[in-house]
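>>> no sequence on this one, just coordinates:
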């Protein structure tokens, strides 16, 4: 009998193979990337490894997919690209993660260390280029630097205020002998400090003095794992709450204290409440200009209590009366009982109840209507119906008018179910972010809402959706224009429409079918329910191409250099002559002077 053939020798452990094993030890199960010359040893090490690599069709897609994975899961997203153009194509996705505090580890290939600085093929100083948009960067010069570097990269990405970390990996480090390196041991995230006891006492005292308090919740609520603590605080204190774009879902949409989104496209009830408040309780928000409007006139009568894990945000744009720096969830838990007692029995309890009733009445009065005339598709109605038919969906959207309509009309069960490029406002985010969200939980229902302009920026990722048969549902609202730019040109640039015409768009349903994805077209309002039900019933990926009115605008709107009480609405601009600017309304119904003293 012939002797059995010897087993193939195990591949030597080089830097790349050690890194792949270390990523698995960090709990990474999925990474998104695109191979090339300088990162090829890493891809060789991936061959046969347990890690799932998702091949996107553009490196920006890899960064946004890792971004969406991290936003939806709360875990660190990982993306990989080669040197030069591969690395530079990641930059927009890295910047988005930095500005929206998304934990990511970005691995780029680099030319071998002897070639660095020689203008070698595809050499690019990605370390220097990304320095302003990462929490930290690493450029190991030998395999011996890998263990400490990788552990630190993941610790930094997930600690404190999360964000992206870059590892620029020279090719000779990838192929260097790593057989002597120890097995990787992850480092725990640095714990968030507990807020000082004195600051909590001062916060409770400040809340006790308020007659018209408003909670102003931001994206830091979800980052701090404070959603349940925030909801409990609102339930027991009954303080009216407004939310930023990234905080939507921190309160159930139907909660009587939830006044909705504030800011440029926020609701009237939310904006008026903030402008008339005497105390802003700021929880994980950063006074972004899209939320505050004209900052000098934002909440002019309000004192400010600011709770945040990032001390750099406290007092950055608005002076505070009391700062609570530390664990936001723990701080809210400590404040809930005393503040609930104040709401029931404090000396301003009657005024607080009247204030809450006023805010709730306004919320009902200014609620959105969905009875738009005409036979066409009214985008807010379609999105509200989508939200009703898929109440637990993760919705990933792009940037533009549809982004604001999603924020205004969809209802989210948790902030991690609303994925949107907030601070950077990056078009092309929606589809790859939806891919990442689907892969972090294959059982989740994921919907991408995009506009015709944004969709074409990363349309190639339809190939990724099709290859992996991801059951992502895509809704493309097609107004054949760059809608938000067109709206601003209409209102503030005397209707000089410059380079916003997209009337030569392809038929997006045909495009989807070319990738093997089922597609539906919709152009009439009476077909909304049937189209959405059909879309959601498809077992695999599907696209709904929706033709909407090219002249439709997002309302209300706070004009630039105005305060948030000065909102424009459709009825205020419809009769204006060309070039005129509407006067902004300031006086709400039910003035606050009707409140008890």
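Received the coordinates, thanks. Not measured: the values here are computed from a predicted model.
>>> From here on, just use CA atoms for contacts and neighbour counts.
Fine.
>>> If you drop the residues flanking it in sequence, what lies closest to residue 126?
What sits nearest to residue 126 in space, not counting adjacent residues and going by Cα to Cα, 6 or more residues apart in numbering, is residue 87, at 6.6 Å.
>>> The one you found: helix or strand, and which one exactly?
If you go by DSSP states H and E, residue 87 is part of helix 85-88.
>>> So which bits of that helix are buried?
The neighbour-count check on helix 85-88 (16 or more other Cα atoms under 10 Å) flags 86-88 as buried.
>>> From those, pick the one nearest residue 23.
Among the buried residues of helix 85-88, residue 87 lies closest to residue 23 (Cα to Cα), at 19.6 Å.
>>> Next up, the contacts around that closest one.
By Cα atoms under 8 Å, 6 or more residues apart in numbering, residue 87 lies in contact with 59, 81, 108-109, 126.
>>> now residue 133
For residue 133, the contacting residues are 94-95, 98-99, 164, by Cα under 8 Å, 6+ apart.
>>> A further structure is provided below for comparison with the first:
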């Protein structure tokens, strides 16, 4: 009996050993042996997409849906460069995954090492992605392939998660190796995480517990790091124990029921007025598992929650160092460990937050997420914000939603609400157009070809249009909504603000056109619907939700619809520009109304602004 094994078979066995049932990729000369071995072994199914970035995007949402790390298979040359956008996206959003790339024969790695290109299409792909992966390695010894795959798999979820890249030249893939020569990776080799010690964590939590008892207006700000730590099931217990008004980040929207009475929405530069008033009026802000991105906190950290002591809990010490002067408490800990410790603290007496909760309730009543003044229909076009509000009522109990950028991202994340069992996924770190459809494919495959709503836009669709065929080929029940606003709506508004309305490369008049998506649907054999009026909505949405296979539904909206409320520069009568604090969203409220909603009164910038 032979003790030899082909290395590509070893890679296929690695996937089976890790119980990875699906991977995403495109075949080429550089990874043909890997494809053949996976197909021959039969345990793992390769989902063949039509662009490598789509493979790396689908890999992300597969993990976010199933909790299972999976892989993207890339070939050499352009096959691996195409995947980089998806890899950076995973890096930005802390999503683990294994990218297995092929490369030229390893002899060219040596003899061409000082040349720009190796062999025919080869280049140093691990070096290229070194700064946007947790680990990248080219394997030049057959005995180390399994070792490096196991190492990458472990590193991907160790500490702050992220993607890892393993490059295997084609001759290494095709080589045979004695089983006895295979090197094994041991978990003990993982680098030690430099977190606060249990004693330091306990001391920090005790201080925060005391601060919570003394605070009059505390707020929890809950980020996606809680879900990555496997602690989202603890959130409801946490906020109910301490009776603290809470906000969620965009990446963490689906961690807790949006209708929970202590959840007041999502603050930020495109936040809801209610959520922004809550965070800006608090006197203790505890942020857990969020990297405090500019889109969340605004442009000036010292204008965030100005009356508050700020505590930030993050597993990444470098995130804590961004605003070290503003944070009173910086806790370098896993979100689950922190929440568990906080839940273990004794709590005496009744909640002191009754008046504060009542004030937050008033914000919610007075400033609904959608209102007629901010979100009117225009020139016969329906507005995307009330569209999303009405769509909430048609969600199924296990509804899963992915979004692209632009309209889908902004109005979706400001308005959509989710209950237990429902999910929302998008790219919030890199924010790349073209994410929505590959993301929906990853979700559907992870759900055993289950149903997904994908909210997309005409511009974003064109970035990964080819994946319509992936959706069709695998008969994935993706309900693809395409918001048609004649191009790149967000950039139109940017050009309006910066260039007095001069436009270049954003719409049909300035160089960008999109196809007739209903006609395109017919070419792909996909049922198509159009929504232009509210009567269309009431008629079409139930039909779309009842269909079992792929479907496209175009939603026509005003080509210049505003995305509001939002934080924006204010141009004064004398021509000066003011960047207001987070509570002062456009369209601007009267100065009297804004002042009445702020415990500490108007910020100096707001007092200077015309409205």
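Now that the structure is in, tell me what you want to look at. What you are looking at is a predicted structure, and each value in this text was computed from that prediction instead of being measured.
>>> just to revisit the earlier point, under the alignment, what does the residue nearest to residue 126 of structure 1 map to in structure 2?
Here residue 87 of structure 1 is matched to residue 80 in structure 2, going by TM-score structural alignment.
>>> Check the burial of the aligned partner of residue 446 of structure 1 in structure 2 by counting its neighbours.
Under the alignment (TM-score structural alignment), residue 446 of structure 1 pairs with residue 452 in structure 2. Residues near residue 452 of structure 2, counting by other Cα atoms under 10 Å, number 27.
>>> From residue 414 of structure 2, how far out is residue 452 of structure 2?
Here residue 452 of structure 2 is placed at a distance of 20 Å from residue 414 of structure 2 (Cα to Cα, to the nearest Å).
>>> which residue ranges form the strands in the stretch 1-150 of structure 2?
Assigned by DSSP state E, counting those that start in this stretch, the stretch 1-150 of structure 2 shows strands spanning 4-6, 22-25, 45-48, 71-74, 97-103, 135-138.
>>> picking that back up, now the buried residues of helix 85-88 of structure 1 as a markdown table including distance to residue 267 of structure 1?
Converted to a markdown table, the buried residues of helix 85-88 of structure 1 look like this (distance: Cα to Cα, whole Å):
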| residue | distance to residue 267 of structure 1 |
| --- | --- |
| 86 | 42 |
| 87 | 40 |
| 88 | 39 |
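>>> Is there a neighbour count for residue 329 of structure 2? I'd like the number.
Neighbours of residue 329 of structure 2 under the rule other Cα under 10 Å: 18.
>>> and if you look at residue 534 of structure 1?
With neighbours defined by other Cα under 10 Å, the count for residue 534 of structure 1 comes to 13.
>>> Work out which residue lies at the spatial centre of structure 1.
Structure 1 has residue 420 as the residue nearest its centroid, 3.6 Å off, counting by Cα atoms, centre = their mean.
>>> these two touch, right, that residue and residue 428?
No: using Cα atoms under 8 Å, residue 420 of structure 1 makes no contact with residue 428, being 10.7 Å away.
>>> Which residues are in contact with each of those two?
Counting by Cα under 8 Å, 6+ apart, the common neighbours of residue 420 of structure 1 and residue 428 are 398-399.
>>> Quick check: what element follows the helix ranked longest in structure 2 along the chain?
For structure 2, the helix that runs over the most residues, judged by DSSP state H, is helix 198-214. Later in the chain than helix 198-214 of structure 2, the nearest helix or strand by DSSP H and E is strand 218-222.
>>> against structure 1, where does that following strand fall?
The alignment of strand 218-222 of structure 2 onto structure 1 (TM-score structural alignment) spans residues 213-217.
>>> The matching stretch vs structure 2, mean deviation?
With the two structures superposed, stretch 213-217 of structure 1 lies on average 1.2 Å from its match in structure 2, counting by mean Cα distance after the TM-score superposition for structure 1.
>>> returning to that earlier point: from the contacts of residue 133 of structure 1, which two are the most distant?
So, those by Cα to Cα: farthest apart are 99 and 164, at 9.6 Å.
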